[in-house]
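Undergrad: Sequence and predicted structure are below.
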Amino acid sequence: MSLGDAPHQRTAPRVVILGGGFSGAIAALHLARNTPVPVDIDIVEPRPLLGGGVAYSTPDPQHRINVPAARMSAFSADMGHFDRWLRRSGVLATDPQALVKGGHIFSSRLEFGRYLDGLVREQAASDGPAHIRHVQQRATSITPIPRDAPPGQSFGYAVALENGGRLVADMVIIATSHPPPSPPRNLVEALGDDPRLIANPWAPGALDGLDANARVLVVGSGLTMADILATLEAGGHKGPITVFSRRGLTPRGHALDASDLVGDFATRPEVTALALLRRIRATVKAAEVEGRPWQVVLDAVRRDARAIWQALPLEQKRKLLRHLRPFWDVHRYRIAPQPEATIHALEARGQLEILAARLTDIGAAPDGIHATLRPRRGGANLTRTVDAVVVATGPAHDHLIGAVPALAPLVASGRLHPDALGLGIAVDDQSRVLDVRGVPDETLWVAGPLARATFGELMGLPQVLTHAEEVARSVARRLPGQAAPEAPKNGARSKPGVAVAD
């Protein structure tokens, strides 16, 4: 099937999935498994690995999954699926450090990407009515193709590609998530294109040019920072490293031996951020009395996150994001044992300092970059002269829509708009995109983090998995031609694997 097929030339509806990271791969996999009628599924993703995205396509073996493999899967009904896949794959023979105390596996993130990619390609090769194709391109625009009725709906969408090709879709699932990092403005203004400013540590080879004795300043203290330190340590870095963020909060570790969760936050959920905080703290204290770690309480909060979020009025959601989100992030998005051990080792050697401070001045000079930091809790300003500044503030999630130029025509036409919290795209409780009038569109969907203003916790497993599965099932129910018979098991549509269009 060529990239420029017109609607009347197709015998099956086409669903275009914009983005082939975790959310896009899961949506494609489960749409193919749930559809009762023939459907062409095009995954528009420039990376060669389906399911990799930013998170799971990193080739650095030091970049570990952040939860045990037994809690990661492509199937919410079988959360041990990835763990079993890993143990069969032989990865532990080549990466013995992946196995930690208690028999838990924290593999490289690339292994999870390979697992997802294999599942999508296996599904594509199986018998069934769905035809999956990997369009290994970047989409440049998605333009509605209008029709007369009903008002505001589309006949479909024209998806323009970077190579000049075009797809015509009946339905679109927007599954983009992590945009590139956005360096703080004062860094850009002061350092410009100075090669000593590493604005995107995820870029291939971003840290390769650093001298082993280089003095390094890391801006941000979250999981991206942990990846940076793991890479530097594995490369034999010997120079001093200063990490700073406004609060100096770092990701917390796991309680790997804990089992049953503690707390019920979905029954009579709180309607203010303060009441929610007090309820969580009280539950943590009660768990401590019983000798239970805080992690089992926070995991219960995560389990009940959708009910909690939807019970909060809009203004209370804003308060939660403004005041509590940094603390939630470091407790919810935990660090794997291997990079956690690296951080402790660097601190023990006196090679690493982590500061709660803000940058008040920075400037480039021949002998290095001079930075002035103001400690959060007062005291004299601190000065550091470094050879490199690495931005570890993570993806620029506050610019999600702007980071996807392909969405611009949908925004301009009023078919899509940002949510009220600035977290992504406005969608309804089924994840259908809402237009500027608040009307949901049956042909335009969001899978993944861009929908989190409606659903709440949508940045980590298993919530993103469950959400993508739900979207896939909803789209499958709305495909044109539901009354059509299933495609023959051994018909003309033979499927040796995922077709790749370039």
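TA: That came through, no problem. Quick caveat, the model's predicted, so the values are computed rather than measured.
Undergrad: When you work out contacts or count neighbours from here on, use the C-alpha atoms and nothing else.
TA: Will do.
Undergrad: so where do the helices sit in the stretch 251-400 of the chain?
TA: Ranges of helices in the stretch 251-400 of the chain, per DSSP state H, counting those that start in this stretch, are 273-289, 294-303, 305-311, 314-319, 325-332, 337-348.
Undergrad: Can you name the residues that contact Asn182?
TA: Let me fix one detail, which is that residue 182 is Ser and not Asn. Ala199, Thr393, Gly394, Pro395, Ala396 (C-alpha atoms under 8 Å, 6 or more residues apart in numbering).
Undergrad: State which strand of the chain is the longest.
TA: Assignment by DSSP state E gives strand 352-365 as the longest strand of the chain.
Undergrad: List buried residues within the contacts of Ser182.
TA: Ala199, Thr393, Gly394, Pro395 (16 or more other C-alpha atoms under 10 Å).
Undergrad: ok, those vs Thr224, which is closest?
TA: Nearest to Thr224 among these is Gly394, at 6.0 Å by C-alpha to C-alpha.
Undergrad: Arg71: how many residues sit nearby?
TA: Residue neighbour count, defined by other C-alpha atoms under 10 Å, stands at 15 for Arg71.
Undergrad: you'd agree it is up against Arg84?
TA: No - using C-alpha atoms under 8 Å, Arg71 is not in contact with Arg84, being 11.2 Å away.
Undergrad: Of the helices of the stretch 251-400 of the chain, give the one that comes closest to Gly103.
TA: Gly103 sits nearest to helix 337-348 of all the helices of the stretch 251-400 of the chain, at 12.4 Å, using C-alpha to C-alpha.
Undergrad: elements contacting the closest one?
TA: Other helices and strands packing on helix 337-348, by 3 or more C-alpha pairs under 8 Å, 6 or more residues apart in numbering; DSSP states H and E, are helix 223-234, strand 352-365.
Undergrad: what's the most buried one of the ones you listed?
TA: Mean neighbour count (mean count of other C-alpha atoms under 10 Å) peaks for helix 223-234 among those, with a mean of 21.
Undergrad: try this one side by side with the last:
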Amino acid sequence: MDTVAILGGGLSGAIVAWHLARSSAVRIVVVEPRAELGRGLAYGTTDPDHKLNVPEDRMTLDTADLLHFRRWLSSPEAPFLPPGSATLRGEVFAPRGVFGQYVAQTVQPWIASGRITHRRTRALAARREGAGWLVDLEDGGTLSAGRIVLAVAHPAPRVPAALEPLRGDEGLLLDGVDTIAPDERVLIVGSGLTGADVVATLARRGQRGPVWMLSRHGRRSQPHGPRQPETAADYATTPEHTALGLLRRVRRDVARDAQAGLTWHAVFDRLRAQGPQIWAALPHPERARLLRHLRGLWDIHRFRIAPQTEAVLDRQIAAKRVTPLRGRITGARRGPDGIVVEIGAHHLTVDRIVLATGPAHDRALVENPLLAALAAGGAVTADPHGLGIRTTAECRAIAADGRAQDDLLVAGPLARGAVGELMGVPEITAWAERIARALALRGATRAA
């Protein structure tokens, strides 16, 4: 029987495995060191303050069943949600760990039945052998597969050049804040969703020391809007071919919608829905220009903050326990009283620096051993815009010789360079379904 090896069992890998198990008889092996599939980096957290940033009726593992997660929340298998998870208008913003539990429990019956095999180890390398692949595993074993799906985790945040002198210092935190003492002085680098999560966690733990939240432009993730009609804006029928043209068009549409009583959210929801068509119409230089000048604005409007998290952040700022800062770090050193951070002409002394700038997708092929091995063999190449792995719009990895490979597919955000938008659960789910269909179709063709 044809074997599909899914390397990585976080959200992306779990969704591909689940859909493939339901639609094909191929042998499915997921290589993931965690005890449960679907947890991953984002949804493995047990912190109740790390909430989904969209309500429950927009989260699902099946685009044909938009209320799949909502029904599970009402089932006996779901845990009780923390107080305050629901807003006054009835929207539920569950902890991310609860969504991870939903994914794990949805996939588990297929593991129990033997349709999905979960190997609790890591993939270190993969190379072609005959008509298929041979994967080297961290536990010393190997795995033979006809096709591979790369569903590896997000890379760690990039350490800014100005903070390089602190690499390895216990005061520089790239993952987690459990070691921060309540009286310590904390600088959070990044004011997006991750930075807000850090503030919420510290507040719940009774942080007494001062906290500063630094961002280059002083922007914060924007709140959710009201339930409202859809915009008439359309960016797919006659798409723009320049970043500037797109920006001007968005501004016109937002202004027109405002006259009709709509908020800016309607236009940005349309931008998100038509993201692949917008991205496909932009030449590569214009894509680079959009990322360089407009990505920050897009992120704070696209990745909206849960109202509960926003309320905590607002309270902490109002009480002067958190101080927003605008600027960029120009230097840092370990001093006698802590870490001295230079922000322009100003100096700030702190005990801890938390990097909350998001994953450095442009470093994925360097920092991940599996991807580095594949890149060394020419099987994968970096996206030209630093968005991960270069793929086609049909999920296929593009080799160093420019060839699109039918037996090497890429799931999750590392494939976002092909479509422009591939970070949210709806997009990740739709992309995973596309991969599962392609794998099932080819498996059926081989069987015939």
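TA: Structure's in. What do you need? Just so we're clear, the structure is a prediction, and the values are computed from it rather than from any experiment.
Undergrad: before we move on, the earlier item: average offset between the longest strand of the first structure and the second structure?
TA: With mean C-alpha distance after the TM-score superposition for the first structure, strand 352-365 of the first structure departs from the second structure by a mean of 1.5 Å once superposed.
Undergrad: what does that strand correspond to over in the second structure?
TA: Counting by TM-score structural alignment, strand 352-365 of the first structure lines up with residues 322-335 of the second structure.
Undergrad: do stretch 301-319 of the first structure as well
TA: The aligned range for stretch 301-319 of the first structure is 271-289, by TM-score structural alignment.
Undergrad: Contacts for that stretch next, please.
TA: Tyr235, Ala236, Pro239, Glu240, His241, Thr242, Ala243, Arg302, His385, Val419, Gly420, Glu421.
Undergrad: So for that stretch, what gets flagged as buried?
TA: If you call a residue buried by 16+ other C-alpha under 10 Å, then stretch 271-289 of the second structure has these buried ones: 271-282, 286-288.
Undergrad: just stretch 214-222 of the first structure next, same as before
TA: Neighbour counts over stretch 214-222 of the first structure (16+ other C-alpha under 10 Å) mark Arg215, Val216, Leu217, Val218, Val219, Gly220, Ser221, Gly222 as buried.
Undergrad: got the buried ones among the contacts of Ser182 of the first structure as CSV, with distance to Phe327 of the first structure columns?
TA: CSV is the format used below for these (distance: C-alpha to C-alpha, whole Å):
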residue, distance to Phe327 of the first structure
Ala199, 25
Thr393, 15
Gly394, 16
Pro395, 18
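Undergrad: ok, residues contacting the helix ranked longest in the second structure?
TA: As assigned by DSSP state H, the longest helix anywhere in the second structure is helix 425-447. Residues outside helix 425-447 of the second structure that contact it (C-alpha under 8 Å, 6+ apart): 2, 12-13, 15-17, 19-20, 23-26, 58-63, 394-395, 409, 411-413, 421-422.
Undergrad: chain center to the helix or strand in which Ile145 of the first structure is found: distance?
TA: Ile145 of the first structure is part of strand 139-146 when elements are defined by DSSP states H and E. Taking C-alpha atoms, centre = their mean, to the nearest Å, the mean C-alpha location of strand 139-146 of the first structure is offset from the chain mean by 24 Å.
Undergrad: and the next element down the chain from it?
TA: Toward the C-terminus, strand 139-146 of the first structure is succeeded by strand 154-161 as the next helix or strand (DSSP H and E).
Undergrad: Report all helices and strands that that next one contacts.
TA: Strand 154-161 of the first structure packs on strand 139-146, strand 166-169, strand 171-174, going by 3+ C-alpha pairs under 8 Å, 6+ apart.
Undergrad: Run the chain-centre distance for it.
TA: 25 Å.
Undergrad: Same check on stretch 260-269 of the second structure?
TA: Computed by C-alpha atoms, centre = their mean, the separation of stretch 260-269 of the second structure from the middle of its chain amounts to 24 Å.
Undergrad: likewise stretch 455-469 of the first structure?
TA: Centroid displacement of stretch 455-469 of the first structure relative to its chain, using C-alpha atoms, centre = their mean, is 10 Å.
Undergrad: so it matches what in the second structure?
TA: Residue span in the second structure matched to stretch 455-469 of the first structure, by TM-score structural alignment: 419-433.
Undergrad: go on, stretch 417-431 of the first structure?
TA: Aligned by TM-score structural alignment, stretch 417-431 of the first structure falls on residues 381-395 of the second structure.
Undergrad: Between the two ends of the matching stretch, how far is it?
TA: Terminal residues of stretch 381-395 of the second structure lie 14 Å apart, using C-alpha to C-alpha, to the nearest Å.
Undergrad: Show me which residues of that stretch are buried.
TA: For stretch 381-395 of the second structure, a neighbour-count test (16+ other C-alpha under 10 Å) marks 381-383, 385-392, 394-395 as buried.
Undergrad: Ok, stretch 135-150 of the second structure next?
TA: Quick answer for stretch 135-150 of the second structure (16+ other C-alpha under 10 Å): Val135, Asp136, Leu137, Leu143, Ser144, Ala145, Gly146, Arg147, Ile148, Val149, Leu150.
Undergrad: Residues contacting it, please?
TA: 2-8, 13, 121-127, 131-134, 407-411.
Undergrad: Now restrict those residues to buried residues only.
TA: Neighbour counting by 16+ other C-alpha under 10 Å classes 2-8, 13, 121-127, 133-134, 407-411 among the contacts of stretch 135-150 of the second structure as buried.
Undergrad: Disregarding residues adjacent in the polypeptide, which is nearest to the aligned partner of Val198 of the second structure in the first structure?
TA: Under the alignment defined by TM-score structural alignment, Val198 of the second structure is paired with Ile228 of the first structure. Take Ile228 of the first structure and drop its neighbours on the chain: the residue closest to it by C-alpha to C-alpha, 6 or more residues apart in numbering is Pro201, 7.3 Å away.
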